[in-house]
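> Pasting the sequence and the predicted coordinates here, then a few questions.
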Amino acid sequence: MWVQKRATGQEYAELMNEFMSAVKQNYGEKVLIQFEDFANHNAFDLLAKYSPTHLVFNDDIQGTASVVLAGLISALKLVGESLADHRFLFLGAGEAGTGIAELIALEISKQTRAPLEEARKKIWLVDSKGRIVKSQLNSLQHWLVDFQ
């Protein structure tokens, strides 16, 4: 067995750039690259960095969110309500919770034609320090800043 430390920092960024370029070069512009089980400090950054140039998907952030949103929309049709009629509280502000929260906000914004910032006000995220609020701005991970 060959044990080696995982790449981090600049080495990690260069490895990902090389990998992403090679996949696109070998398989074409339309190849879907799925990021699975990346640590959240990498997952959000990789999506932001590569989504403008590559077809990328993160199952923890986007896949779970799509399933939850589909369930909510189906359930709300049965009771004759909309997402905007509700407030959503998430216990946990990791990849899955934040991905679900963002997709719900996007759908509320789409349904109501309200700005995304307004739709996000219907969503509360709670982490180990309590509810995400403006006073935490300097200590929040960048993917949580919009949910204060």
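Now that the structure is in, tell me what you want to look at.
> going forward, measure contacts and count neighbours with C-alpha atoms only.
Noted.
> buried stuff in the strand or helix carrying residue 64?
With elements delineated by DSSP states H and E, residue 64 resides in helix 64-79, which encompasses its position. Of the residues in helix 64-79, those buried under the neighbour-count criterion (16 or more other C-alpha atoms under 10 Å) are 64-66, 68-69.
> now these in TSV, with distance to residue 12?
Output for those, formatted as TSV (distance: C-alpha to C-alpha, whole Å):
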residue	distance to residue 12
64	26
65	27
66	29
68	32
69	33
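> and of these, the nearest to residue 99?
residue 65 (5.6 Å; C-alpha to C-alpha).
> Is the closest one in contact with residue 106, as I believe?
No: using C-alpha atoms under 8 Å, residue 65 makes no contact with residue 106, being 11.3 Å away.
> Tell me the secondary structure of residue 114, please.
coil (DSSP: H, G, I helix; E, B strand; the rest coil).
> dropping in the other structure now:
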Amino acid sequence: FEDFANHNAFELLAKYGTTHLVFNDDIQGTASVVLAGVVAALKLIGGTLPDHKFLFLGAGEAGTGIAELIALEISKQTKAPIEESRKQIWLVDSK
């Protein structure tokens, strides 16, 4: 779906994501492209995703989607709870 307000988009994904095939391009599409870029960059510079901290300027749909996907991947790689992985990520917003 496209262009729902930030809080609505996340609520719709949570509500229908377990029973329907839903996709939000701002949240999930952007996040997958950014994560792919970060993983590719790590192959050039060395290290792993859990070795890094991440800071986002803006906590809109795209920023929060990217942050959550990075946290999920860190959690997958380290086998740590997602809450621990989120501690490596900061989002700064004006609101």
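Ah, there it is. Since this is a predicted model, take the numbers as computed values, not measurements.
> TM between them?
After superposition, the two chains reach a TM-score of 0.96 (TM-score structural alignment, normalised by the length of structure 2), with 95 aligned residues with a C-alpha RMSD of 0.8 Å.
> before we move on, back to that, just how off-centre is the helix or strand following the helix holding residue 64 of structure 1 within its chain?
Per DSSP H and E, helix 64-79 of structure 1 leads on to strand 88-91 as the next helix or strand towards the C-terminus. Shown here is strand 88-91 of structure 1, whose average C-alpha point lies 15 Å from the average C-alpha point of the whole chain (C-alpha atoms, centre = their mean, to the nearest Å).
> Relative to structure 2, what is the average displacement of strand 88-91 of structure 1?
In the superposition with structure 2, the average deviation recorded for strand 88-91 of structure 1 is 0.4 Å (mean C-alpha distance after the TM-score superposition for structure 1).
> list the buried ones in that strand?
Neighbour-count burial for strand 88-91 of structure 1 flags residue 90 (criterion: 16+ other C-alpha under 10 Å).
> Against which helices or strands is it packed?
Judged by 3 or more C-alpha pairs under 8 Å, 6 or more residues apart in numbering; DSSP states H and E, strand 88-91 of structure 1 is in contact with helix 95-112, strand 123-127.
> Let's see that with 6 Å instead.
Contact here means 3 or more C-alpha pairs under 6 Å, 6 or more residues apart in numbering; DSSP states H and E; on that basis strand 88-91 of structure 1 packs against strand 123-127.
> Which residue numbers in structure 2 does the helix holding residue 64 of structure 1 align to?
The alignment of helix 64-79 of structure 1 onto structure 2 (TM-score structural alignment) spans residues 30-45.
> And the contacts of that stretch?
When contacts are taken as C-alpha atoms under 6 Å, 6 or more residues apart in numbering, the neighbours of stretch 30-45 of structure 2 outside the stretch itself are 65-66.
> once aligned to structure 1, how far is that stretch on average?
With the two structures superposed, stretch 30-45 of structure 2 lies on average 0.4 Å from its match in structure 1, counting by mean C-alpha distance after the TM-score superposition for structure 1.
> How far off centre is that stretch?
The chain centre lies 12 Å from the centre of stretch 30-45 of structure 2; the measure is C-alpha atoms, centre = their mean.
> No further queries at this time; thank you.
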